[in-house]
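following is a predicted model, sequence given first.
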Amino acid sequence: MSVPLAAPPAGWADPGPIRQLRLLLSRIATMCLIELQKLRRDRTELVTRAIQPALWLLIFGETFTRIRAIPTGNIPYLDYLAPGILAQSALFIAIFYGIQIIWERDAGVLAKLLVTPTPRTALVAGKAFAAGLRALVQAVMVLILAAILGVGLTANPLKLIAMAAALVLGSAFFCCLSIVIAGLVLSRERLMGIGQAITMPLFFGSNALYPVDVMPGWLKVLNHVNPLSYEVEAVRGLLIGTPARLGLDFGVLIGAMAVAIGVASALLGRLAR
């Protein structure tokens, strides 16, 4: 008489989709927390990074507000500029995040992370959202300065939360773009050169400094395919109430971030070789 086989323990069964999603989100949050803890070693980094956006507001913004060289309708130019500088500061934080990945590869940390059960998607997404949260800390300092300068910012908490979400999504995309570049060039020096080469075209090819209407035709084309433009439009619409296509803006940011996370995850193994 054959003895029936015992059923395998419940933990051996394949986890359902809800449990898989919970596990993925938990690991993303863990990786994000690990990245943020690195700020405790050098808190002056955020202060020094805030100097450049502060200078843009104090010098560029105040000067062009007085001479009225850029047509922004009934909106003072400083008010128009402040959301663009928020997005710019987030871009500058995220676009060089790939350098950290290359450092982790050289130190052997990346190879150890890749042999853990944590999915590569969670590793990349954790770093991406950590970059977004870093950008938010800096954004608070820029917002305080903008309020001191008299920029008419919204006090609606829902709009402020949505603005923060737009900054996080934009920063996450540019962080993943940096990881993609790192996976292609495999060198800190090359990544620095490419990062510096694309930040200014991304910034000046967006609506951060001037309305789309005053752009030449070729620059309008670049503006339409530039994720930074959609981030700026969303942040500006939420902060100072200018017309914004929030559904399109957030749709583009979420889609671009998802694609970038996928590509960066695929290239992560190449970095560890």
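Good, I have the coordinates.

rest of the way, CA atoms for contacts and neighbours
Noted.

next, work out how far apart the residue nearest the centre of the chain and residue 207 are.
By Cα atoms, centre = their mean, the mean C-alpha position of the chain lies nearest to residue 171, the distance being 0.4 Å. Computed as Cα to Cα, to the nearest Å, the residue 171 to residue 207 distance reads 17 Å.

same check on residue 262?
27 Å.

the closest residue to residue 127 other than its chain neighbours: what's it in contact with?
Nearest residue to residue 127, sequence neighbours excluded (Cα to Cα, 6 or more residues apart in numbering): residue 32, at 5.8 Å. By Cα atoms under 8 Å, 6 or more residues apart in numbering, residue 32 lies in contact with 125, 126, 127, 128, 129, 130.

cool, residue 20 as well?
With contacts taken as Cα under 8 Å, 6+ apart, residue 20 has no neighbouring residues.

now the host helix or strand of residue 158: buried residues?
When elements are defined using DSSP states H and E, residue 158 is found to belong to helix 157-185. Buried residues in helix 157-185, counting neighbours by 16 or more other Cα atoms under 10 Å, are found at 159-160, 162-184.

the inter-axis angle of the helix or strand hosting residue 126 versus helix 157-185?
Using DSSP H and E, residue 126 sits in helix 120-148. Orientation check (axes from the mean of the first three to the mean of the last three Cα atoms, to 10 degrees): helix 120-148 against helix 157-185 gives 130 degrees.

in helix 120-148, what's buried?
Within helix 120-148, the residues scored as buried using 16+ other Cα under 10 Å are 120-136, 138-139, 141-143, 145-146.

which helices and strands does that helix pack with?
Here helix 120-148 touches helix 17-37, helix 44-49, helix 51-55, helix 77-94, helix 157-185, helix 246-272, going by 3 or more Cα pairs under 8 Å, 6 or more residues apart in numbering; DSSP states H and E.

one more time with 10 Å, if that's ok
helix 17-37, helix 44-49, helix 51-55, helix 77-94, helix 98-106, helix 109-114, helix 157-185, helix 246-272 (3 or more Cα pairs under 10 Å, 6 or more residues apart in numbering; DSSP states H and E).

now those in JSON lines, with distance to residue 233?
Below are the helices and strands packed on helix 120-148 laid out as JSON lines (distance: least, Cα to Cα, whole Å):
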{"stretch": "helix 17-37", "distance to residue 233": "27"}
{"stretch": "helix 44-49", "distance to residue 233": "23"}
{"stretch": "helix 51-55", "distance to residue 233": "18"}
{"stretch": "helix 77-94", "distance to residue 233": "8"}
{"stretch": "helix 98-106", "distance to residue 233": "26"}
{"stretch": "helix 109-114", "distance to residue 233": "36"}
{"stretch": "helix 157-185", "distance to residue 233": "10"}
{"stretch": "helix 246-272", "distance to residue 233": "7"}
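
another structure for you, compare them:
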Amino acid sequence: MDKSNLGLRDSLAQVLAVAEAELRKLRHDPVELFTRIVQPVLWLVIFGQVMGRVNAIPTGGIPYLDFLAPGVLAQSVMFIAIFYGLSAIWERDAGVLTKYLVSPTPRWALVLGKALGSGFRSLSQAVVILALTLLMGIDLRLSFSAVAALLGFVVLGSAVFSTFSLIIACLVKTRERFMGIGQLLTMPLFFASNAIYPVTLMPPWLTAVARINPLSYLV
């Protein structure tokens, strides 16, 4: 067998091993899934229903909850991924990351494995949110192929945001500073997107920001 193919296969196996290790964390701490679902539930059950009743945000004839649901899902994915670097800082402080770095695993495989793990962790939350939308009677008009595409975008979007988060984690020294940076980034990204209102309602300068905001494209 070609050595390059063998090396690629070994690297992919290492990527999957790192991703599996990240998924095991969720299995050992399932409470995390339920704590992270609280905020999306509040957005849909309270904010969405109230704003839907007052008709304060024009959505082109679409019920506001139907408009809001994809934005809440995208926001949830971003919030999980953008703080994903926090676990990397903990691993660095605990010496776990050092063990990874001295192993034969390439650093790119470590980053890709963690990003992939973040994507699959986001899938579990996406499934819960989709189930909630069904219970609330929200019509997302999703076919089987649309659901498959949606879950694929969830994994991809989470992987991109978590990679960005890991880069920040490499640059900061403490968890407190990382949390501050994460909170500084998430709110502008969320409110400068089309997650809770159409881009057409924004002033021109905010519309320009929304067009380069990665969250807008995830929505």
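Ah, there it is. Owing to the predicted nature of the structure, the values given are computational and were not obtained by experimental measurement.

related to what we said a few turns ago, so which of residue 262 and residue 207 of structure 1 has more stuff around it?
residue 207 (26 against 17; other Cα atoms under 10 Å).

aligned to that one, what sits in structure 2?
Aligned counterpart of residue 207 of structure 1 in structure 2: residue 194 (TM-score structural alignment).

how close does the equivalent of residue 86 of structure 2 over in structure 1 sit to residue 105 of structure 1?
Counting by TM-score structural alignment, residue 86 of structure 2 corresponds to residue 99 in structure 1. Separation of residue 99 of structure 1 from residue 105 of structure 1 (Cα to Cα): 10 Å.

overlap in contacts of the two?
Any residue near both residue 99 of structure 1 and residue 105 by Cα atoms under 10 Å, 6 or more residues apart in numbering counts here, and that gives residue 186.

show me what contacts the match of residue 207 of structure 1?
Contacts of residue 194 of structure 2 by Cα under 10 Å, 6+ apart are 67-68, 70-71, 200-202, 207, 210-211, 213, 215-219.

could you find the closest non-adjacent residue to the counterpart of residue 214 of structure 2 in structure 1?
In structure 1, residue 214 of structure 2 lines up with residue 227, judged by TM-score structural alignment. The shortest distance from residue 227 of structure 1 to any non-neighbouring residue, by Cα to Cα, 6+ apart, is to residue 253 (6.5 Å).

residues near residue 200 of structure 1, how many?
For residue 200 of structure 1, using other Cα under 10 Å, the count is 13.

repeat that for the one 5 residues further on.
In terms of burial, residue 205 of structure 1 registers 24 neighbours under the definition other Cα under 10 Å.

I'd assumed residue 215 was in contact with it.
Yes: between residue 205 of structure 1 and residue 215 there is a contact under Cα atoms under 10 Å: 9.0 Å.

tell me how far the alignment partner in structure 1 of residue 74 of structure 2 lies from residue 182 of structure 1.
Here residue 74 of structure 2 is matched to residue 87 in structure 1, going by TM-score structural alignment. Relative to residue 182 of structure 1, residue 87 of structure 1 is positioned 22 Å away (Cα to Cα).

just to revisit the earlier point, could you pull up the residues touching the match of residue 214 of structure 2?
170, 173, 174, 202, 206, 249, 252, 253, 256, 257.

try it again at 8 Å.
With contact set as Cα under 8 Å, 6+ apart, residue 227 of structure 1 has these partners: 170, 252, 253, 256.

same thing with residue 73 of structure 2?
Per Cα under 8 Å, 6+ apart, neighbours of residue 73 of structure 2: 40, 126, 129, 219.

map the residue nearest to residue 127 of structure 1 onto structure 2.
Aligned partner of residue 32 of structure 1 by TM-score structural alignment: residue 19.

how close does its match sit to residue 133 of structure 2?
28 Å.

could you do residue 54 of structure 2 as well?
Distance from residue 54 of structure 2 to residue 133 of structure 2, by Cα to Cα: 20 Å.

can you tell me what part of structure 2 stretch 42-54 of structure 1 aligns to?
So stretch 42-54 of structure 1 sits over residues 29-41 in structure 2, by TM-score structural alignment.

repeat for stretch 137-148 of structure 1
The aligned range for stretch 137-148 of structure 1 is 124-135, by TM-score structural alignment.

that stretch vs structure 1, average offset?
On superposition with structure 1, the mean distance recorded for stretch 124-135 of structure 2 (mean Cα distance after the TM-score superposition for structure 1) is 1.0 Å.

how distant is that stretch from the center of its chain?
Centroid separation between stretch 124-135 of structure 2 and its chain, computed with Cα atoms, centre = their mean, to the nearest Å, is 15 Å.

ok, stretch 173-190 of structure 2 next?
Between the centre of stretch 173-190 of structure 2 and the centre of its chain there are 15 Å (Cα atoms, centre = their mean).

next one: stretch 118-131 of structure 2
With Cα atoms, centre = their mean as the basis, stretch 118-131 of structure 2 stands 9 Å off its chain's centre.

cool, and stretch 151-164 of structure 2?
On Cα atoms, centre = their mean, the centre of stretch 151-164 of structure 2 falls 6 Å from that of its chain.

cool, stretch 134-146 of structure 2 as well?
Taking Cα atoms, centre = their mean, one finds stretch 134-146 of structure 2 lying 20 Å from the centre of the chain it belongs to.

read off where the helix holding residue 158 of structure 1 ends up in structure 2.
Matched against structure 2 by TM-score structural alignment, helix 157-185 of structure 1 falls on residues 144-172.

centre of the chain to the matching stretch, how far?
Worked out by Cα atoms, centre = their mean, stretch 144-172 of structure 2 lies 5 Å from the chain centre.

rewinding a little: if you skip the residues just before and after it, what's nearest to the match of residue 86 of structure 2?
Leaving aside its sequence neighbours, residue 99 of structure 1 sits nearest to residue 188 (Cα to Cα, 6+ apart; 5.7 Å).

wait, the one you found sits on residue 102?
Yes: at 6.6 Å, residue 188 of structure 1 counts as touching residue 102 under the criterion of Cα atoms under 8 Å.

what touches both of those two?
residue 182.
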